[in-house]
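A.B. asks: Dropping the sequence and predicted coords here.
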Amino acid sequence: MRISHATMLALSVSFLAFPAAAQESKAPAAEPLPGEEVIVTGTRAANRTVADSPVPVDVISSQALTTGGSGETNTVLNALVPSFNFPRPSIADASDVIRPATLRGLSPDQTLVLVNGKRRHTSALLNINGTVGRGSAAVDLNTISNLAIDRIEVLRDGAASQYGSDAIAGVINIRLKTADHGGKASVTYGKYVTRMDGVREVLGLQTDAAGQPFFDPANPEFLAANLGGRPSRSDGDTWTLGMNLGVPIGQGFINVTGEYRDRDTVNRAGYDLRQNYNLVDGAFDARELTFNRLNFQYGDPKTEDWNVAVNAGMPLGANWEAYAFGTFSQRNGRSAANWRLQGSRRNRDYSVLRPSEAPSEGNFAPIYANGFLPFIASDYTDYSMAIGVRGEVGQWSVDLSGVYGRNRIDYRTENSINVSFGPTAPRNTDSGGLRFGQFTANLDVTREFAVGFAKPLTLAFGGEYRRENFQERPGQLESYAAGPYTLPARATTAAECAAADGVYAAATGLCSFPGRSAPVGQQGFEGIPAFAKVSAGFRAPSLHQQYFGATSTFLSSAAGLVNVVTTRVDSPVARALGAQPLKPEKSRNISAGLALNPFRGFSLTADFFHIRIRDRIVLTENLGFEGTGTDEQKEAIKAILDANGFNSVGAARFFINGLDTTTKGVDVVGSYQFDAGGAGRWSLSAAYNYTSNRIDKRLNNLGPLAAVPGLALFGRQEGLRFEKGQPRDKIVLSANGEIGVFGLTARTTRYGKVVAVAEAEPLDEPTSLTAYGPDDIFLQPRWLTDVEVRYTFKKHMTFSLGADNVFDVYPTRSPTGRRPDGGFYPEENSFLPYIDFSPFGFNGRYVYARFTAQF
């Protein structure tokens, strides 16, 4: 299915306006002192510095980007920019490999990303799972090697009036290197060396006098086990090799960067002490005693990346120059889904049952002898190309450019099966793919007028044309379709039902087939289905939000593994559930701040912001989720799903203009550079962010479901995730020093409290949209410290040793066992011990070594 749109943005005229379309000059300059950096983000003036910028701009230098062990641009920004949040979700389908990031607590698609001042395209992936950034398509900053970046300018202020709704939170401008000579080569190796916090080693199951395992009296959901100490883990081995090279071309330049990264799997799963096998003649299967209880894979997936960036410029006469730049990224990833127990209905061979035969433990036949863990392999390609000219026409500065970017993702589900096709169904399937392309043509015209002010008055105007297209490529039939071992109930006669070997219910006139009740879809990542329908049309909502459709499997604490369909807004089932055509979001951003430079080398900025968004586009709750909501709500939604052919799914969701929200807060950033004589040259910095997200109003347009009492399209779980699912505050303290041939970088970051909201409703107020439930997890604030030491020899070669999270800090462990109210915490808390809403992940200590040569 291919969707496209074309739109011409209105001609804009501004004084002292924002949009940035200039590249830096080709010759690299000495690193400026704080506040003296010349910026092009947040201003059209060519000589604006951070100190006199009317809006807050963070400048992240090339040195800061290449210090540390991760090598990922998003991870570096998370450590350096206080209002930037980059959690590390796991078992979240493709969001494991293409992770969204946020600025000022807003949605990932409300931060505009520029490269050399030009709009960057988003990825084709729509984040639909329960992660930060749910319901958005984000720009993947990790496709650009930090070795290619001269600096990153982060405008922490709304610019929606100039750029559109994707700049409500701010602008991130990546400026590529422009050196026409020399280069840099780097080799980095690192891995996680850690001990898991709050988890104990399982040494084996306990047995009774007959040699049989038994359930733990303290927690009867799990088998009793002999426990040891904290498990040690050594994994995630990562090699990163990169090179940057600048070459002169006449009076111009070309700067090229290539990078290769190979990262192995990180696994922080706990031990799964659930009964894995069906009973044999009433007794436990003997294999329970030898089964590998580390059956989940929970953490960073295995990935392999190739990244290339090219930046070039050439003078055209005295006052004009041509420029071009581009990037290419190829990433192969492999992440895991949830473990399927041997005795699960999702591992059942339905071909041994007659249509009228009810499934039971006695007639169970497994497809995978021990259960199975599905894997999601992703093939990811991203590229962008830009070309333009800029120069002077009289006293006017003119910049004309065109940029095309494209993102392609293909999926393959491995070690899995669609049991509705029986035991001979393929174990590995092509699950389809996503495509997103964007072309932008831009004209900027500026002129400065001396009118007697301290600074010249800048007049700017221009226009932009943007065309986008989004495509879903269907997977193979077995990846998504219902096979012969799934037959929905149908109205018929008793005689016809008997002839079909069904079970007839005289009261309803329905013929059902319990032996043909197999779950539908390739497990782990159900394939993208083929549509008969092509649609077009676009305003502010993204094409992804308008037209994405797929089915995913979720692990519900109440109902186990449940299929959830994300349906297009214009589909019949979405309309029956209350969906309406999406409207543009509207925002109002008010900010005020101050900047101080009381003496050379020191700068201090404080910025306050207040952002109101109306008709905010969000993804609804999982409506009809088995085990949640009232019986009346579930029955009403199930009736709609069944009537529209979605008999095999447990819930549905779609995009709505669902909220009016307010985001407010403050950013404070201070830095000081000084020369300490024999003690070297030092740079100290401190940054603080406070951000509050609040739902002002739920736009609960239920349509046909208005008669169902208490139903909320955007309910308690997603509402509290929106308000509490990211740190409200963050502190970053850092020191960087050079003492002769030695260097030191030390940074400590405090991440504020986060609430991970679970399904279970509040015990005393089950219909409340704001009260906490018994299974909600409160992640306490944590300090993480990174340290790197360097030794430079022969002036151009540097050897570095470092550790990220040197003190091996973990997020709050998910509680297990009996709750204070007498119930039990969700069973997945035992084998998935950390929640992926942690703003710094849950991988533990990462140690690394790096060798760098400059030439």
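C.D. replies: Perfect, thanks for sending it.
A.B. asks: switch to C-alpha atoms for all contacts and neighbour counts from now on
C.D. replies: Will do.
A.B. asks: can you map out the helices along this structure?
C.D. replies: 62-65, 73-80, 160-163, 477-480, 494-499, 543-547, 572-576, 631-643, 716-724, 828-831 (DSSP state H).
A.B. asks: Looking at the ones you listed, which is nearest to Ser397?
C.D. replies: Ser397 lies closest to helix 160-163 among the helices of the chain, at 18.5 Å (Cα to Cα).
A.B. asks: Next, the buried residues of that closest one.
C.D. replies: Ala160, Gln162, Tyr163 (16 or more other Cα atoms under 10 Å).
A.B. asks: Just put the residues you listed in a markdown table and tack on distance to Ala369.
C.D. replies: Converted to a markdown table, those look like this (distance: Cα to Cα, whole Å):
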| residue | distance to Ala369 |
| --- | --- |
| Ala160 | 56 |
| Gln162 | 60 |
| Tyr163 | 56 |
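A.B. asks: which one of the residues you listed is nearest Ser685?
C.D. replies: Ala160 (29.6 Å).
A.B. asks: For Val668, see how far away the closest one is.
C.D. replies: Distance, Ala160 to Val668, using Cα to Cα, to the nearest Å: 23 Å.
A.B. asks: And for Val732?
C.D. replies: 10 Å.
A.B. asks: So which residues of the stretch 401-550 of the chain form strands?
C.D. replies: Here the stretch 401-550 of the chain has its strands, by DSSP state E, counting those that start in this stretch, at 429-449, 457-473, 490-491, 503-505, 510-512, 550-556.
A.B. asks: ok, second structure coming up, stack it against the first:
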Amino acid sequence: PYGFLPLIQADDDDSNIFAGIKGAAYGWNVDLSLGWGKNSIDYNTIQSVNRSYGIFSKTAFYDGGYSYDQSTIGLDVSRGFDVGLAEPLNVAGGLQYREENYEIHPGEPASYNDGGQGGGLGAQGFGGFQPSNAADADRHNWAAYVDLEGKFTQNFSYGLAGRYEDYSDFGDQATGKLSLRYDITPQVAIRGAISNGFKAPALQQQYFSYTATNLNTTTVGGVPVTSLIQSGKFRVNDPVAISLGARPLEPETSMNYSVGAVYRFGSFQMTVDAYQIDIEDRITLSENLGSGATAADAQVRTILAPYGVSAAQFFLNGVDTTTKGVDIVAHYRMPTESYGRFDFTVAANFNDTKVTRVPTTAATTAIGASSTFLFNRANRLSYEFGQPEQKIIASVDWFKDGLGLTARATNYDSVLLPNNVATLDQNTGTATLVDLAVRY
């Protein structure tokens, strides 16, 4: 008679420890570091029931949880070498070894079991992780890098860096960066850089698995209709995901380009940099396949029926994006004899992101699914308009006799909160945050 409102309690524990030592050996600056960190989350559902147990149901359930830990050891060295150019060549390099572990712990049986009395099974609101969801995955990787910086002439500087990494689960990858700067006059300089990068698939993306009751919104006759369905998030190596075309995840790769200019006049400095970032094979979570009212959804349900699943999601590569933008920073320092030192800074970022490719699989293509079947309108617009396209920061920093004060205002452009139904889209509107900090 007083309503029904299940609550989900999350117990989040975070631990870490780091240590390091710095020194010099054989003319090199040496930095040796060790680190370990772990985060774990356990879930409980309270003020709930498992309807399938009828009057014998509990009202509080342990749902299970997951944990992730990482250990690293790194060695970094640096020194300068006289190579007969305008300045010594600065050489830095290092080695790193890292181990990772990701676990999913199942909940108590009553949080997910079918009690046999009819009704929805599992704790209502948030059913527990099942034994089939359990995971204990680990991997290790090692990396080596070298970074060179120097000047050909007093006006012409350069930077060259390279990094090689080898992962135990998917192989190796090499990245690099080249940067150049030329001072045309003491007041004006131009600069540019080109680099590539990669991002390894996270253990969580490869091994997360969960079956739950979800709210699903479809459009019937132009009207949004919301219903409850049973769906699962499956690992890419699960037969359910494979039946829909899932493949082992690959790294995301990127190319980065930038060109800019620097202007200095007395205590005033201004920089303008234009950039472009092309990312390929971004990893995304598929739509809830089989949950809609399309012909393709009906065929997916037929494919999934032997597995006792009505809808499924899985992680996959396949989203390509291009981001273009401009960064502008202006700074002016004004020292005074009586009132201290003032620093005025204005920084602005303008960017635009476009999705240039969406994912497909052989299985979804075979059933005639549309281009939005795996990656729908809301997902695409989240990539393109889910972050501010404009950000402006204005700050004033004052310092005198050990006392400092910083005032900062940050303006964010509107962000789109998209829906698969266009009329349900929302815009946050612009927002300005003001910070004030005092130090002594």
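C.D. replies: Nice, I can see it. What you see is a predicted model, and the numbers here were worked out from it, not measured in a lab.
A.B. asks: And the TM-score between these chains?
C.D. replies: Scored by TM-score structural alignment, normalised by the length of the second structure, the superposition of the two chains gives a TM-score of 0.76; 373 aligned residues with a Cα RMSD of 2.8 Å.
A.B. asks: what's the closest non-adjacent residue to Val403 of the first structure?
C.D. replies: Spatial nearest neighbour of Val403 of the first structure, excluding adjacent residues (Cα to Cα, 6 or more residues apart in numbering): Ala386 at 4.2 Å.
A.B. asks: what does the one you found align to in the second structure?
C.D. replies: Under the alignment (TM-score structural alignment), Ala386 of the first structure pairs with Phe18 in the second structure.
A.B. asks: okay, now that match: neighbour count?
C.D. replies: 12 (other Cα atoms under 10 Å).
A.B. asks: so who does it touch?
C.D. replies: Ser33, Leu34, Gly35, Trp36 (Cα atoms under 8 Å, 6 or more residues apart in numbering).
A.B. asks: Same check on Thr630 of the first structure?
C.D. replies: Thr630 of the first structure makes no contacts at all, as judged by Cα under 8 Å, 6+ apart.
A.B. asks: Distance of it relative to Val708 of the first structure?
C.D. replies: 10 Å.
A.B. asks: again with Trp320 of the first structure
C.D. replies: For Trp320 of the first structure relative to Val708 of the first structure (Cα to Cα), the value is 66 Å.
A.B. asks: what's the answer for Ile611 of the first structure, then?
C.D. replies: Relative to Val708 of the first structure, and taking Cα to Cα, Ile611 of the first structure is found at 34 Å.
A.B. asks: could I get the helices of the first structure as CSV with distance to Ser232 of the first structure?
C.D. replies: Converted to CSV, the helices of the first structure look like this (distance: least, Cα to Cα, whole Å):
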stretch, distance to Ser232 of the first structure
helix 62-65, 30
helix 73-80, 24
helix 160-163, 48
helix 477-480, 38
helix 494-499, 59
helix 543-547, 42
helix 572-576, 48
helix 631-643, 44
helix 716-724, 32
helix 828-831, 16
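A.B. asks: of all those, which lies closest to Trp682 of the first structure?
C.D. replies: Once these are compared by Cα to Cα, helix 62-65 is nearest, at 13.4 Å.
A.B. asks: what about stretch 444-462 of the first structure, start to end distance?
C.D. replies: From its first residue to its last, stretch 444-462 of the first structure covers 4 Å (Cα to Cα).
A.B. asks: So for that stretch, what gets flagged as buried?
C.D. replies: Of all the residues in stretch 444-462 of the first structure, those buried under the rule 16+ other Cα under 10 Å are Asp444, Val445, Thr446, Arg447, Glu448, Leu457, Thr458, Leu459, Ala460, Phe461, Gly462.
A.B. asks: Over to stretch 192-211 of the second structure?
C.D. replies: For stretch 192-211 of the second structure, the neighbour count (16+ other Cα under 10 Å) marks 192-197, 200-201, 203-211 as buried.
A.B. asks: Run through the residues that contact Ser52 of the second structure.
C.D. replies: With Cα under 8 Å, 6+ apart, Ser52 of the second structure has these contacts: Asp114, Gly115, Gly116, Gln117, Gly118, Gly119, Gly120, Leu121, Gly122.
A.B. asks: Narrow those to just the buried residues.
C.D. replies: By neighbour count, with 16+ other Cα under 10 Å, the contacts of Ser52 of the second structure hold Asp114, Gly115, Gly120, Leu121, Gly122 as buried.
A.B. asks: higher neighbour count, Ile611 and Val708 of the first structure?
C.D. replies: Using other Cα under 10 Å as the criterion, Ile611 of the first structure and Val708 rank with Ile611 on top: 21 against 16.
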